[in-house]
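J.: Take this sequence and fold it.
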Amino acid sequence: MRYILALTAAGAALALPAGANAAAFVNGSFESGVAPGTYTTVAGGDSSSITGWTATGNSVDYIGSYWQAQDGGRSIDLNGNAQGGIEQTFDTVAGTLYNVTFWLAGNTDGAPVTKSVLVGATGNAGQLFTFDSSSFDKTNMGWAQYTYNFVAQGASTTLSFGSQDAGAYGAALDNVSLLTGGGVPEPATWGLMILGFGGIGAVMRRRRDARASIA
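T.: So this is what the prediction gives:
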């Protein structure tokens, strides 16, 4: 029985996808980066001002003290001078399901009242999320949590948040987190599992043969 348990444990360990407990994803609450002061506008293509993230589209506003963050002291307005977004590329395991949670609010300084954000990941369909900012202000942003799921298509994935609103008053984004959610096994993983089960079967056959010889 000890041999069977050992083989089972070894097979299970081999079958677990690398990085099953976490992904190489950083700065989900935007606390690391240049000091934004009240706020600072980050132009599209800038990959150094907000650690780990690249601004896309026209620009985003990197918010400091301008309004209440959901987590820590910083957040993002996905519209800087005009429609923008942010994205981050990180290591993933192909075939693994990932769960992205994030918080949205809205810049209440101007229209539209309902802010729209398209969230996407490499090789996966994007999903549109909206936030109604009509009842809130800078001291009470009304942050709400949302979830987006994707299955990694390769060894790296780009996660993106893109404003769908024109103008300078977009959705606010904060506290993005990434967890694995029990992915679809890769072909290599299935192979390791089959090898493990084959080893268990071989041990059981040898033990039966040994008992038959003694009898």
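J.: going forward, measure contacts and count neighbours with C-alpha atoms only.
T.: Fine.
J.: Give the helix, strand or coil label for residue 191.
T.: helix (DSSP: H, G, I helix; E, B strand; the rest coil).
J.: element containing residue 108, please.
T.: Counting by DSSP states H and E, residue 108 is held by no secondary-structure element, helix or strand.
J.: in terms of contact, does it touch residue 172 like I think?
T.: No - Residue 108 is beyond contact range of residue 172, at 9.7 Å (criterion: Cα atoms under 8 Å).
J.: Neighbour count for those two, which is higher?
T.: In this comparison of residue 108 against residue 172, neighbours counted by other Cα atoms under 10 Å, the higher total goes to residue 172 at 29 against 23.
J.: one more to line up against the first:
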Amino acid sequence: MSKWLAALSLIVGVSTPAHANLILNGSFENNDIKSNSWKAFTAGTVDGWSGTNMELWDNFQRLNAFDGSQYAELNANGNGGRYSIFQRFSTEIGATYDVSFAYAARRSGESFQLDILSDTDSVLYSQVFDDHSIKIWSEFNGDFVAQTALTTIRFSTINRGTYGNFIDDIAVTAVPDFVASASSMSVSEPVGLAILLPLSAFALMRRKRTK
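T.: So this is what the prediction gives:
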């Protein structure tokens, strides 16, 4: 196989279907509620999630879900304190994982914190989110390296009260080994440069050669 064909096969390999989401009920669809409404859930009653009380909304108050038709409001209808939900999932020690989710505010001044923790409570990733727009979805994408066979993802409100901090479409997926190590590869040969080229560039080169 020529170097150009080998490079092309690598690009096609990157385009294979994504790995399975390790988060159960990441879009909060499993506990079905009435369309254009909301419902409060007590701790531990939303499929896949532990922690405090939470609310599920179904395309309510002019905010459609980022994925599916439902999403969660971290600030639940309750005592008005701080809220936190979390989920544990299996990981491979030393492997890299992508994390993504959508978030939006219900009103101004809201903030929440994302924590990713090892099974020994080491912090693998932590970030405070206070940049979200009112009823407009933003997207987060990040990654972490697992240290233990179980890892926890946790979302915690910072502002008190029963309004705000919507989240949806939470996903954690394993990064293939060859992709995780690609950033450490030096590009010193033509085939290395070919790997960086999109498929459209190969099509363009082919058209130029046939003229």
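J.: TM between them?
T.: Taking TM-score structural alignment, normalised by the length of the second structure as the basis, the two superposed chains have a TM-score of 0.63; 151 aligned residues with a Cα RMSD of 2.4 Å.
J.: who's in contact with residue 193 of the first structure?
T.: Taking Cα atoms under 8 Å, 6 or more residues apart in numbering as the definition of contact, the neighbours of residue 193 of the first structure are 11-12, 14-15.
J.: and with 6 Å instead?
T.: When the contact criterion is Cα atoms under 6 Å, 6 or more residues apart in numbering, the partners of residue 193 of the first structure are 11, 15.
J.: And it? What does it align with in the second structure?
T.: In the second structure, no residue is paired with residue 193 of the first structure according to TM-score structural alignment.
J.: quick one, strands of the first structure?
T.: Applying DSSP state E to the first structure gives strands spanning 39-43, 54-57, 59-63, 75-77, 84-91, 97-106, 114-121, 127-132, 144-151, 156-163, 171-180.
J.: Output these in JSON lines; the columns should cover distance to residue 201 of the first structure.
T.: What follows is the strands of the first structure, written out as JSON lines (distance: least, Cα to Cα, whole Å):
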{"stretch": "strand 39-43", "distance to residue 201 of the first structure": "60"}
{"stretch": "strand 54-57", "distance to residue 201 of the first structure": "51"}
{"stretch": "strand 59-63", "distance to residue 201 of the first structure": "59"}
{"stretch": "strand 75-77", "distance to residue 201 of the first structure": "55"}
{"stretch": "strand 84-91", "distance to residue 201 of the first structure": "36"}
{"stretch": "strand 97-106", "distance to residue 201 of the first structure": "31"}
{"stretch": "strand 114-121", "distance to residue 201 of the first structure": "41"}
{"stretch": "strand 127-132", "distance to residue 201 of the first structure": "46"}
{"stretch": "strand 144-151", "distance to residue 201 of the first structure": "33"}
{"stretch": "strand 156-163", "distance to residue 201 of the first structure": "37"}
{"stretch": "strand 171-180", "distance to residue 201 of the first structure": "31"}
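J.: Check the ones you listed for me and report the most buried one.
T.: With neighbours taken as mean count of other Cα atoms under 10 Å, those reach their highest mean count in strand 75-77, at a mean of 29.
J.: Against which helices or strands is that one packed?
T.: Contacting strand 75-77 of the first structure under the criterion 3 or more Cα pairs under 6 Å, 6 or more residues apart in numbering; DSSP states H and E are the following elements: strand 59-63, strand 171-180.
J.: Mean per-residue distance, that strand versus the second structure.
T.: Superposed on the second structure, strand 75-77 of the first structure shows a mean distance to its aligned partners of 0.7 Å (mean Cα distance after the TM-score superposition for the first structure).
J.: Could you tell me where that strand falls in the second structure?
T.: Strand 75-77 of the first structure corresponds to residues 71-73 in the second structure, going by TM-score structural alignment.
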